[in-house]
Structure formats: C-alpha cells, structure tokens
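Trainee: Quick one, structure for this:
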Amino acid sequence: MTLGQYYPADSFIHKLDPRVKLFETLVFIIVLFLVNHPIGYILVTAWTIFIIALSKVPVSFMLRGLRGIVVLLVIAGLFNLFLTPGNALLTLGPLVISDAGLQNAILMTVRMIFLIVGSSVMTLTTTPNQLTDGLESALHPLSKLKVPVHEIAMMMSIALRFIPILIEETDKIMKAQMARGADFEQGNIIRRAKNMIPLLVPLFVSAFRRANDLALAMEARCYNGGEGRTKMKPLVYDRRDYISYVVICLFLAVLIAVHFMPGITF
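Mentor: I've put the predicted structure just below:
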C-alpha cells in the first residue's frame, strides 16, 4: 500500500509547498466526479501521467498501491453492474446486467483508480511534517471559530502515516500465523471470518501499543497542542507555487468547460 508512504526524490512536485499539493488533490477529486465527457477523461488521464512524471516516482511503485483495493474495486463494480436499472444486456438468473449498469461499473472503477493514484502522489511527495504544516495552514481560518486546527491536522497526518505501518504489521503477523498452521484462504466466508481472529487480535494490540508509545514520546517532548508553538521551517510560497496555482486553476476551468460541452456524455 503506497498511500501514506513518502518516496524521497529531487523533483518539481517534491519542492512544491504542501498547501499547493493539497489544493491540487482537492481539485483533482472534484474533477474526477465532475467529468462526464470522453474528452474530460482523456484530459484527466493526461494530467495524471504528467504529475507522475514530474514527481519522479516510479510508475510500478505507484500502481503497487492499487493491489490493496482490488477487493473494494470488485465489490463497487459488481454493485453498480447488477443494481443499476436500464436496458437489459444480459440476464443471469435473478441478476440483470443493464447498459447503464455496465457504464457505471466501468466509470466508478476508473474513478476510484484515479482517486487512489492521485492521492498517493500527494503523500509520496510530502513528508508527514510538511503535510501537517500544510493542513494546519490551509485550515487556519477555522481557528477563528475555535476549531482545534492544529490537533486535527496532527491526527490526520498521524493516521496517514500509520496506514503503511499497520499494513506491514499485518503482513508480519499473517506470515507468523501461517507458519504456525493458520489458513486464511480456504473455507466459506464464515470460516474465513473466524480464521481472521488470530490476525485481528494481535494487530489491535500492536496498534494500541504503538499509539501509547507515540503518546508517551510526545509527552516526553512536552507537546501540549498548537497554541504558542513556532515552526522550524515556516511555509513560504515560492514562484513555482504561484505558477502551479495558476496551472491548476486553468486545468479546473478547462474541465468545467468540457463538462458543459454538447455531444457525447456518460
């Protein structure tokens, strides 16, 4: 799972201000669920390839993160395929595949793939500290309403950082249990669910232990929230950040224009 990991490299994307990358990710997510035209999907694909090339993150490493959501993609695709009403294309007993269901299944799968890849670019090119500072700065206006912005940004950053750690821990525990004779792949769904108990219990224990160690480490360093805290490396916009903002806004404007284009739409 690549989401939550950081891939060190000397690239244009790595040097961008984290607030720019957060804004670009937000725009990208909005665009994904806005496009309904073939030209829009072509532009989104070209933009994704362009961003990955600028980040200098290997494509194979980027696509590796999709393996963890294969089951989710299949479930979402099947739900859209069989539960969307429309003109029947194929009947399999009580299940009916419609033209609208086939279209929605393909579009939803493509959107989820782009969503994971686009979000991974942000986390792979941004360190946890930068991500925390960027979130805190972006949400700073909410502090006027007494919203604990610093604490929210810190929790989101820690949660993202813990994703690859817990996945690695799961893999270790699973291999240890399989070495002792555990079987996670055979039997019906109830049998498999019962076989997951020896995996979930030590995983939860490990997660709570890591959380407790992190809390003790923060207390030992006298962490008491964001009030009155200064930053070692304050965020300052550079020329490339302003250029990136302009390019992102132009990309959003083009996709909005394509959205209202007449002709073939999905």
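
Trainee: CA atoms for contacts and neighbours, from now on please.
Mentor: Fine.

Trainee: any idea how far Arg111 is from Leu81?
Mentor: Distance from Leu81 to Arg111, counting by Cα to Cα, to the nearest Å: 15 Å.

Trainee: Strands of the stretch 151-266 of the chain, residue ranges please.
Mentor: Read by DSSP state E, counting those that start in this stretch, the stretch 151-266 of the chain holds no strands at all.

Trainee: no wait, the stretch 1-150 of the chain
Mentor: Secondary structure of the stretch 1-150 of the chain by DSSP E, counting those that start in this stretch: the strands cover 88-92, 95-98.

Trainee: quick one: which of Leu81 and Arg111 has more around it?
Mentor: Leu81 (22 against 18; other Cα atoms under 10 Å).

Trainee: surely the more buried one meets Leu102?
Mentor: Yes - with contacts defined as Cα atoms under 8 Å, Leu81 counts as touching Leu102 at a distance of 5.2 Å.

Trainee: quick revisit: quick one: which of the strands of the stretch 1-150 of the chain is nearest Val57?
Mentor: Of all those, strand 95-98 sits nearest to Val57, with 38.7 Å by Cα to Cα.

Trainee: how about this one, so we can line them up?
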Amino acid sequence: MLQNIVIGQYIPVDSPLHRLDSRAKILCLLALAVIVFLANEFWSYTALVTTVILFVVLSRVPLKFFLKGLLPIFILIIFTFFLHAFFTNEGAVLFSVLGFSVYSGGIEQGVYISVRIGSLVVFASLLTLTTTPIDLTDGFESFLRPFKRFGLPAHEMALMMSISIRLIPTLLLEADRILKAQAARGADFAKGSLRTRLETLTAFIIPLFVRSFKRAEDMATAMDARGYRGGEGRTKLRVLKWRARDTIACIIVAGVGVVLALLRDF
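Mentor: I've put the predicted structure just below:
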C-alpha cells in the first residue's frame, strides 16, 4: 500500500494542467489550500467537490491510478469521519453504539472535514503529478529569489524542497520493502506486548534510516561528480514563461474562492 502514494510522483501526459507554468500551479495550490476552508455548508462543499473532480479530469491522470494512490489517505479520512461522528454532540440523536450516541451534526461534520482533507490531498498530488522536478525547482526558486538579498540561498532551498517532495514515494517504497523483508524473517508488528512491538519496530526503523542516509550520500556524490556548486552562475536550458493560460488559471481559482465565499453560511 505504501508504494501507491501519489504525492511526489510525476505522470508524463499531455493535459491543460501539465502545460501550465509551475509558478501558476504553486500559486493556485496555495490559494486552494485556503479556499477549501471557506466551505461550511452543503452547497459550498458541493462546489468544492465539483472543482476537485474538474481538476482531476483536466489533469488526464488515469483515474484508476489516482484512486489506487489515494487509498492510504482514505484510512485517515475514515478515521477523521468516525472521530467527529462519535464525539460531536450536535443535532438530533440518530442511534447509539456501545454507549456512544451518534448525532446528525457529528455525521455532517465528519463528512465535511473528510471532504476538506481529501480535497487538500488531491490538490497537493496534482501539483507533483503534473509538474516535472526541474520545473518544480525553478518555480520554488522564482518565489524564493527576492529573499536572496537577506542571505537566503534561494536555489539551494528550492532544490532541497523539490528533492524532498520527490523522495516521498522512493522512501515509502523502501519502507514497504523493509516491512516485507522483516515479515519474511518472522517479524510481527501487530502482535505482542508494547515493549515487544517497539523492539520489532526497531528492526524496521534502523534499516530505513540507513538506506535513507545511503541514498542521500549517493545523491550528493552524483551531484558533486557533475560539478554542482550551487546556483551562482548557473544558466537554465528551459526558462519559465508566464502565458495567458497561467493568468486564466489563477483567475479561475480566484473565481472558485469567490463562489465558495458567496455560498458560505455566515
């Protein structure tokens, strides 16, 4: 399941979202991360879900791949739903389970919060699924460049952020391999006392850290062998260009925010 995480992966297809400037997509993601919290009633959440579906369709990422990748996130969403369903005491009592009364307001809040979390994950996933690592680094660097006057290494910071995002699926794949290898050797992470589980977990954490540091060392060696010395004096083969479609995309996202604000129940 761990290897199915979509955040950090890139799918090379031709779509309207792929053709957008990386800076426009980063701005849209930041705006959408705020916009999702404007929804607080049925029609505003309906508009939010419609926006999510529209963006997924425009990305042209295979739906089967997308659903498979979001499966691990569904566990968190389901947990959040039940947390609100059993501990939010608002509205009428629907039924009782094991001494817990489930209220209509709890079900409603559980659904709404789950939609928010799911929307945020989808929007974040679309950024990496539709943007190459180089364009993502250039986009981050473009926004960090004004802070160079204060001594901030913009290029190095952008590169570090991009590498960190791209390493998420790689490290998850490594974690999945270690879990399977330890399970094949008889390790059981679900049984035994708390102390036994912690000791067993050590057999997973230590190899994961060792492999992570080894991968980081190999990457540093490769960059050094290619003459990487930071951003000073470096030129770019592909220069980012802001086009009319990027402006239109930002306007559309702003329009979504206005719609949600108008539908918001004050």
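
Trainee: coming back round to it: can you redo the strands of the stretch 1-150 of the first structure as CSV with mean neighbour count and distance to Tyr245 of the first structure?
Mentor: Converted to CSV, the strands of the stretch 1-150 of the first structure look like this (neighbours: other Cα atoms under 10 Å; distance: least, Cα to Cα, whole Å):
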stretch, mean neighbour count, distance to Tyr245 of the first structure
strand 88-92, 11, 45
strand 95-98, 18, 42
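
Trainee: Export the ones you listed as a markdown table, with columns for distance to Arg67 of the first structure.
Mentor: Below are the strands of the stretch 1-150 of the first structure laid out as a markdown table (distance: least, Cα to Cα, whole Å):
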| stretch | distance to Arg67 of the first structure |
| --- | --- |
| strand 88-92 | 29 |
| strand 95-98 | 26 |
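
Trainee: do you know which of those strands lies nearest Glu169 of the first structure?
Mentor: Closest approach to Glu169 of the first structure among the strands of the stretch 1-150 of the first structure is made by strand 95-98 (39.3 Å; Cα to Cα).

Trainee: For Thr226 of the second structure, grab the count of nearby residues.
Mentor: Just to correct that, residue 226 of the second structure is Arg rather than Thr. As a burial measure, Arg226 of the second structure scores 9 neighbours (other Cα under 10 Å).

Trainee: got it, and the one 5 residues further on?
Mentor: Close neighbours of Gly231 of the second structure, defined as other Cα under 10 Å, add up to 13.

Trainee: That one corresponds to which position in the first structure?
Mentor: Matched to the first structure by TM-score structural alignment, Gly231 of the second structure sits across from Gly226.

Trainee: Next: Val210 of the second structure.
Mentor: Superposed on the first structure with TM-score structural alignment, Val210 of the second structure falls opposite Val205.

Trainee: Would you mind measuring from that match to Ile165 of the first structure?
Mentor: For Val205 of the first structure, the distance to Ile165 of the first structure - Cα to Cα - is 14 Å.

Trainee: who has more neighbours, those two?
Mentor: Ile165 (15 against 11).

Trainee: what about Asn224 of the first structure, neighbour count?
Mentor: Neighbours of Asn224 of the first structure under the rule other Cα under 10 Å: 11.

Trainee: Might you report the residue contacts of His155 of the second structure?
Mentor: 141, 144-145, 230-231 (Cα atoms under 8 Å, 6 or more residues apart in numbering).

Trainee: swap in Met156 of the first structure?
Mentor: Taking Cα under 8 Å, 6+ apart, we find Met156 of the first structure in contact with Thr132.

Trainee: mind listing the helices in the second structure by residue range?
Mentor: Using DSSP state H, the helices assigned to the second structure run over residues 22-35, 42-59, 63-87, 104-129, 133-144, 154-184, 194-225, 244-263.

Trainee: Using TSV, lay out those helices together with distance to Val6 of the second structure.
Mentor: Compiled in TSV, the helices of the second structure are given as follows (distance: least, Cα to Cα, whole Å):
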stretch	distance to Val6 of the second structure
helix 22-35	16
helix 42-59	13
helix 63-87	5
helix 104-129	6
helix 133-144	14
helix 154-184	7
helix 194-225	19
helix 244-263	23
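
Trainee: Nearest to Tyr10 of the second structure, out of these?
Mentor: Tyr10 of the second structure lies closest to helix 104-129 among the helices of the second structure, at 4.1 Å (Cα to Cα).

Trainee: Quick one, which of the strands of the stretch 1-150 of the first structure gets closest to Ile30 of the first structure.
Mentor: Minimum separation from Ile30 of the first structure across the strands of the stretch 1-150 of the first structure (Cα to Cα) falls at strand 95-98, 27.2 Å.

Trainee: The counterpart of Pro153 of the second structure in the first structure - how many residues pack around it?
Mentor: Superposed on the first structure with TM-score structural alignment, Pro153 of the second structure falls opposite Pro148. Counted with other Cα under 10 Å, residues neighbouring Pro148 of the first structure total 17.

Trainee: Please apply the same query to the one 3 residues further on.
Mentor: Glu151 of the first structure is surrounded by 16 other residues when neighbours are defined as other Cα under 10 Å.

Trainee: Over to Ala183 of the second structure?
Mentor: Under the neighbour criterion other Cα under 10 Å, Ala183 of the second structure is assigned a count of 12.

Trainee: Could you find the counterpart of it in the first structure?
Mentor: Ala183 of the second structure maps onto Met178 in the first structure, by TM-score structural alignment.
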